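> Sharing a model that was predicted from the sequence below.
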Amino acid sequence: MRKSYNAAHVCMILGVVSGLFYREFTKVNHFPGETQLALMHTHLLALGTLGFLIVLALDKQFQLSGATLFTYFFWFYNAGVAITVSTMGVHGIATVLGYHVPEAVPWTAGVGHILLTVGLILLFVLLGKGLAEPVKPGTAESEPAKTSA
């Protein structure tokens, strides 16, 4: 569970910093148009922070992090977020500075999205297994105390 908490925390910090960078970088360069930098902020906060906070809550309920599959989910998803957001940064900075964006940048972003998708599929497989497992003794809702008449 600590891994999910730490990932959410790092994404929150990076999300806030990327929003500040977007605002200041476009202001300093007098850029009035649209850029991918604006999307970095929301991607980090939504996919990273909120995504891992939701995983943290699900992990608390279903003990997901104890499974080997969780490690694969964690790294595929993190790699997907990192690659996607990094390519958004490269694309956005190139746009603001007026440089040509290489064709490899959108392709790399596509790879990041594929890794995100693989991570989400693994998460749903994990959740499906967690739902299929019987309730462990001691975790079921407590029965009302029987009273003798």
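In hand now; what should we look at? Keep in mind that this is a model prediction, so the values were computed, not measured. Numbers count the residues shown, from 1 in each chain.
> use CA for all of it now, contacts and neighbours both
Fine.
> how far away is the residue nearest to residue 130 when sequence neighbours are not counted from residue 39?
Nearest residue to residue 130, sequence neighbours excluded (Cα to Cα, 6 or more residues apart in numbering): residue 62, at 5.7 Å. For residue 62, the distance to residue 39 equals 32 Å [Cα to Cα, to the nearest Å].
> Wait, the residue nearest to residue 130 touches residue 129, no?
No - if you go by Cα atoms under 8 Å, residue 62 and residue 129 don't touch, sitting 9.3 Å apart.
> When the two are compared, which one has more neighbours?
residue 62 (17 against 12; other Cα atoms under 10 Å).
> this is the other structure I want to compare:
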Amino acid sequence: MRKSYYAAHVYMILGVVSGLYYREFTKANDFEGDTQLALIHTHLLALGMLGFLIVLALDKLFQLSGTRLFTAFFWFYNAGIGITVSMMFVHGTETVLGSSVPEAVSMTAGLGHILLTVGLILLFVLLGKRLKEPAAAEAKESASAQTPA
């Protein structure tokens, strides 16, 4: 559970810092217009901080951490956020500086989104398994209660 808490905390700090970077960098370069930098703040706070706070609550209820699926989810999801946000940073910074954005940036960002998707699939598989466990235990209890001793 601690990993989720620490991840949420780190993403909160990165989200706030990225908002500051966006504001100050565009102001320093007298840039007015649309840039990917404006989206990094929201992505880090929503996908990172809020996402891991929700995972933390789910972990408290369903004991998700400590399993291979949770570990795989944790690393795939974090890698996906890291790659996606890094490419947004590169794209946004290049846009503000007036440079052309290499095509590899978009392709790498796509890889980040794929890793995010894999992480979310792993989380849902793990949740599905945990949701079945209490139902199976309740079915056993009700069956043993109906059988006379």
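Cool, got the structure. As the structure is a prediction and not an experimental result, all values here were calculated from the model.
> care to give me the TM-score?
Once the chains are laid over each other, their TM-score by TM-score structural alignment, normalised by the length of structure 1 reads 0.90; 137 aligned residues with a Cα RMSD of 1.2 Å.
> tell me the contacts of residue 88 of structure 2?
By Cα atoms under 8 Å, 6 or more residues apart in numbering, residue 88 of structure 2 lies in contact with 36, 37, 39, 40, 109.
> distance from the helix or strand containing it to structure 1 after superposition?
Element membership for residue 88 of structure 2 (DSSP states H and E) is helix 68-97. Compared with structure 1 after fitting, helix 68-97 of structure 2 has a mean deviation of 0.2 Å; criterion: mean Cα distance after the TM-score superposition for structure 1.
> the inter-axis angle of the helix or strand following that helix versus helix 68-97?
Scanning forward in sequence from helix 68-97 of structure 2 by DSSP H and E, the next helix or strand is helix 103-146. Interaxial angle of helix 103-146 of structure 2 relative to helix 68-97 (axes from the mean of the first three to the mean of the last three Cα atoms, to 10 degrees): 150 degrees.
> which other helices and strands contact helix 103-146 of structure 2?
helix 51-62, helix 68-97 (3 or more Cα pairs under 8 Å, 6 or more residues apart in numbering; DSSP states H and E).
> residue closest to the middle of structure 1?
Central residue of structure 1 (Cα atoms, centre = their mean): residue 48, 2.9 Å from the mean position.
> from memory that residue sits against residue 13, does it?
No - here residue 48 of structure 1 does not reach residue 13: they are 10.2 Å apart, not a contact under Cα under 8 Å.
> any idea how far residue 50 of structure 2 is from residue 118 of structure 2?
Relative to residue 50 of structure 2, residue 118 of structure 2 is positioned 19 Å away (Cα to Cα).
> got the contact list for the nearest residue to residue 63 of structure 1 once chain neighbours are set aside?
Spatial nearest neighbour of residue 63 of structure 1, chain neighbours left out: residue 130 (8.0 Å); criterion: Cα to Cα, 6+ apart. Taking Cα under 8 Å, 6+ apart, we find residue 130 of structure 1 in contact with 62, 63, 64.
> between the residues you listed, which is nearest residue 31 of structure 1?
Proximity of the contacts of residue 130 of structure 1 to residue 31 of structure 1 (Cα to Cα) peaks at residue 64, which lies at 44.9 Å.
> Near the closest residue in space to that closest one that isn't next to it in sequence, how many other residues are there?
In space, and not counting its chain neighbours, residue 64 of structure 1 is closest to residue 70: 6.2 Å by Cα to Cα, 6+ apart. Residues near residue 70 of structure 1, counting by other Cα under 10 Å, number 19.
> just checking, residue 70 of structure 1 touches residue 127?
No - applying Cα under 8 Å as the test, residue 70 of structure 1 and residue 127 come out as separate, 10.0 Å apart.
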